[in-house]
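Enquirer: Kindly generate the corresponding structure for this input.
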Amino acid sequence: MTTSPAPAQLTTEAEDDAKLMRQLEEELKNSALDEDEEMSISSSSSSSSASINLQANMLTAAEQLLADQGMLHGVQIFFENQFFEAQRIFASQEQVNPVYALGSGALAFMKACMTFNESDIQHAIKTLQQAEALCNAQIQAAPKKTVPLMASVSKLVSSGWSYFGYKDSSAKSSKHGSPAGTPAPPLPKHMTNGEIRARVIRAESLLLTSLILLLQESIMSYLKAGLNLRKGYKSYENVWAEFKTMGNELNTLVDNNTRGGVYFG
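Expert: A predicted model of the protein is given here:
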């Protein structure tokens, strides 16, 4: 003879289901903020990125390779079983440099996969979200490339004003700008190497976050993992599309380490 669940038990299950649906709705809303993925920041990392103020990474490909020497040394000694020294190197710049934050996140990810300890899992997620937040800050700070249609319209309007004897308003001095007659610096033709790099690191952080979420074995974690995988895929997709527009300039504009990250993805 079967017994029906008590009313209190049914109420608790209904409340849990409602809470789960609210969390899922919030995650879907954050994931769909921007189809271009740069503003689709998860609710857990949006507050962190809002407080981060980073300058755009304007290093050239050659300069970036030189700047990566410290990080590469950390990776090398990690594979030589010097784990604590590698962790020290990654932690030295994890608050300001996305690739160092990714290194710390990768170490935390491996520890969580080996221990299955909830505190280690949460630490890995937090560290990887810090890397994602740093990438979002650099993406937002980067100068945006010229859009061909908008550039043509702007040039046409400027020519029209000149034809009728009016000076282009962009040539006038502003309270923040340069003196009158000084042309504004041209917008880049492609994404900067720094922005591409930030998008790649962001995608790799999202991938590792998705994998670590699967260890929690809950419905919400599975859903979050799927959303993070989608955001990471969009990030890789946008960078790959940018690579196609660069043509023969790719090897000059993008450093080897960043290209390797894209090919890996």
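Enquirer: all contacts plus neighbour counts: C-alpha atoms, from now on.
Expert: OK.
Enquirer: since we're on residue 131, how many residues are nearby?
Expert: With neighbours defined by other CA atoms under 10 Å, the count for residue 131 comes to 31.
Enquirer: which residues sit in contact with it?
Expert: Neighbour list for residue 131: 94, 98-99, 101-102, 105, 201-202, 205 [criterion: CA atoms under 8 Å, 6 or more residues apart in numbering].
Enquirer: Let me know the distance separating residue 54 from residue 263.
Expert: 27 Å (CA to CA, to the nearest Å).
Enquirer: The two - which one has more neighbours?
Expert: Taking other CA under 10 Å, residue 54 and residue 263 do not tie; residue 54 has more neighbours (18 against 9).
Enquirer: what residues are up against the more buried one?
Expert: So residue 54 contacts 96, 134, 137-138, 141 (CA under 8 Å, 6+ apart).
Enquirer: again, but for residue 224
Expert: Here residue 224 is in contact with 27, 210, 213 (CA under 8 Å, 6+ apart).
Enquirer: Please generate a structure for the following sequence too, so the two can be compared:
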Amino acid sequence: MFRDNIIAIQSVDAKNIPANDLGPREQEEADEPVREGMQYLFDNKFMKAKATFQVKASIDPLYALGLGAMAFIKDVEMAMAALATAYTVAKSQIDNSGFKKPLKESLSQYFTSFLSSNSTGLPASPPPTNVASQRASTQREETPHFIPNGVLRAHVVKAECCLLMSVLQLAQESVVGYLKCGLNLRQAYNSYSIVWQEYKRMGQTYTQYMDRDTVSAIQFGIGTVHLILSSMPAKILKIFSTLGWKSDKQLGFALLKVCMEGQGIRAPLASLTLLAYYSILTSFTPQLYAKEMMGPAIECLLDAQKHHPNSCFFLFFAARIARVARNMPLSTQSFTFAAESSRGEWAEVAMKQMSDYEIGFNYALQLDWERAASYFEQLSREKYWSPAFSKYFVGACYEMLGRRTEGILAFAEVPQLAKDQQGRKTYIDAYVQKKVEFFQRSGYQDMDFSLPGLELLLVMNAFEQMDKESLEKSLALVQRTLELIYDREKMEYNIRLRELVPATTPPDYYDQRAILLLIKSSVLNALKRHKECIAHLNWILDHKHCLKVESWVVPFAYWESGVTSWGLGNIRKSRKLWQLALACTKYDFEYRMAVRLSLAINKCDEAGINFIEQKPSKGLTTNGRKRMPIVHASSC
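Expert: Coordinates of the predicted model:
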């Protein structure tokens, strides 16, 4: 099994890892098998790729990184172990090289980096050398001293291991995950800085001293770090504040595109990174980025598929792009092809589960709850990602179908499944567990007032991907459910008109009504009927103090209010509302929503709006209150 091979690699003897003294051209020739291994990997020939990488994985860091990249696809724990092993091999090769930079040069570089004000978004460059001193240096010593190519190559592999581990930790969407991500990004930064300094010192002659795949590795690594940092909200960026980089999204795009065009070992990884970034933008904030990013995403995909037309990875992203374009049949077909293309190979199970999850979600977007339930039932049995979430999704589908008994039986399994996650419990596990507990308080008697299937689409910000007919059906269903709440409230208030001190408590359906109004507003926003949202969102925010259970509703209401304002052309108001959402804390979707809000606020800032309001010339109005600036819609 692949896992056994990873464990075997971890037992390597660091002292016996040979130093790498190959020159750039010799290295490029020696790395040809790795290049072939990457071709196998992206042509769905996983067993051949694994066999190729395993040949020297215990002594060569780039081969070990290849195995780490493969494990990245299949299993988080396996990937972390494989990447840690590759890191050890790279570090050992550096330590065993015997190369030490001159002390004077190291100190000079350190103080230059420390004292410089770095706003370029890249590791600091060495100070310029004047012509006279350069000539004198040339006369003293004709051959410049650079770190050997083998050591530079090991440094970028070490950095890339940290970078890939940080991505895995970032995907956990937890405080601990972000902290670990920050530490790994800092380690990656340190190694990339060493190579970048040498690359800049080499100037136009860098090809004489560095192999082309090490150069492309710098482009890939620094470009990826910039895209990661540019999408992070301020509260998370504080964790990364010691990095010394100022994120630059455009520079990140440029470096990754240069890496792709070079067609080196990391070119397909650069394509995947860009596609993943486009996917995040268009799925987290489709209201703002879907139209803008659709063109670049398709261009990137077509370019990648020229070189790997049947790659299951690129087919998977083709399906994600088709979903954003609201072409569900094409999306489902592409997910199916992605799974089938890896059949009989090492990644078969992983790709099938990923595709099944997305196909099940596609059916939910089409309100085909029967088929969606069958997919998530299978995923729950296979314990994919979050079994508790999958089982809750099954219960939600049955409830949407009117099969309440089956839905309740599915919900009843959720708490134990969430408990079984233990240390791996995610934000979504916490959410579904609380939802079931909420249903259980009334003995499932108030299920008529909830639409759990549509609520899941709401929290995933998925209504933008539904077609108009499905949106209209959802809107009608929400309206009928709101009327049921009104009828129940009317009945219970009538009892209080007839009986003195009745045994029943006053009606309290604020949480249910708030969620339904939030769903309704989100659907209306997706239909571009923005003005109709205003009254519903105002009701939620006016009654936020009445919400006892669903703490996530308030920041989501601010989010939808911002979307409404954006649709009405009031971008300044959108930004203020999203800032209010960002101030909300301690709810299940906090960090996922924080990323969404950060991307939205960045979009506002890109619009070139000056949000610094001018202070009034007089501090007080005639009634003694502080004067507030007047903002007109036309000023936006």
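Enquirer: Superposing both, give me the TM-score.
Expert: Put the two chains on top of each other and the TM-score (TM-score structural alignment, normalised by the length of the first structure) is 0.60; 175 aligned residues with a CA RMSD of 2.4 Å.
Enquirer: picking up where we left off before, map the contacts of residue 54 of the first structure onto the second structure and name those still in contact.
Expert: Contacts conserved in the second structure for the contacts of residue 54 of the first structure, using both residues aligned by TM-score structural alignment, their matches' CA atoms under 8 Å: 96, 134, 137-138, 141.
Enquirer: element containing residue 79 of the second structure?
Expert: Under the criterion of DSSP states H and E, residue 79 of the second structure resides in helix 76-96.
Enquirer: Could I get the buried residue list for that helix?
Expert: Within helix 76-96 of the second structure, the residues scored as buried using 16 or more other CA atoms under 10 Å are 78-96.
Enquirer: list the buried ones in the helix or strand just after it?
Expert: Downstream of helix 76-96 of the second structure, the first helix or strand assigned by DSSP H and E is helix 103-115. Residues of helix 103-115 of the second structure classed as buried by neighbour count (16+ other CA under 10 Å): 109, 113.
Enquirer: Check stretch 23-30 of the first structure too.
Expert: For stretch 23-30 of the first structure, by 16+ other CA under 10 Å, it's 24, 27-28, 30.
Enquirer: could those be laid out in CSV, adding secondary structure and distance to residue 110 of the first structure?
Expert: Converted to CSV, the buried residues of stretch 23-30 of the first structure look like this (DSSP: H, G, I helix; E, B strand; the rest coil; distance: CA to CA, whole Å):
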residue, secondary structure, distance to residue 110 of the first structure
24, helix, 27
27, helix, 26
28, helix, 28
30, helix, 27
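Enquirer: Let me have the kept ones among the contacts of residue 54 of the first structure in TSV, extended by distance to residue 113 of the first structure.
Expert: Converted to TSV, those look like this (distance: CA to CA, whole Å):
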residue	distance to residue 113 of the first structure
96	26
134	24
137	28
138	29
141	34
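Enquirer: before we move on, the earlier item: the contacts of residue 131 of the first structure in helices, which ones?
Expert: 98-99, 101-102, 105, 201-202, 205 (DSSP state H).
Enquirer: show me what contacts residue 141 of the first structure?
Expert: 54-56.
Enquirer: again, 7 Å this time
Expert: Residue 141 of the first structure makes contact with 55-56, according to CA atoms under 7 Å, 6 or more residues apart in numbering.
Enquirer: What's it aligned with over in the second structure?
Expert: Aligned counterpart of residue 141 of the first structure in the second structure: residue 96 (TM-score structural alignment).
Enquirer: can you give me the helices in the stretch 101-250 of the first structure?
Expert: For the stretch 101-250 of the first structure, the helices defined by DSSP state H, counting those that start in this stretch occupy 118-141, 148-163, 193-214, 219-246, 250-253.
Enquirer: Let's have these in JSON lines, adding distance to residue 67 of the first structure.
Expert: What follows is these, written out as JSON lines (distance: least, CA to CA, whole Å):
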{"stretch": "helix 118-141", "distance to residue 67 of the first structure": "16"}
{"stretch": "helix 148-163", "distance to residue 67 of the first structure": "32"}
{"stretch": "helix 193-214", "distance to residue 67 of the first structure": "12"}
{"stretch": "helix 219-246", "distance to residue 67 of the first structure": "22"}
{"stretch": "helix 250-253", "distance to residue 67 of the first structure": "16"}
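Enquirer: Can you check which of those gets nearest to residue 7 of the first structure?
Expert: helix 219-246 (24.3 Å; CA to CA).
Enquirer: State the span of the second structure onto which the closest one is aligned.
Expert: Against the second structure, helix 219-246 of the first structure falls on residues 175-202 (TM-score structural alignment).
Enquirer: Show me which parts of that stretch are buried, residue by residue.
Expert: For stretch 175-202 of the second structure, burial by neighbour count (16+ other CA under 10 Å) applies to 177-199, 201-202.
Enquirer: out of the kept ones among the contacts of residue 54 of the first structure, who's nearest residue 255 of the first structure?
Expert: For these, the nearest to residue 255 of the first structure is residue 138 (17.0 Å; CA to CA).
Enquirer: Nearest residue to that closest one in space, please, no chain neighbours.
Expert: Closest residue in space to residue 138 of the first structure, ignoring its immediate chain neighbours: residue 56 at 5.4 Å, by CA to CA, 6 or more residues apart in numbering.
Enquirer: Great, nothing more from me.
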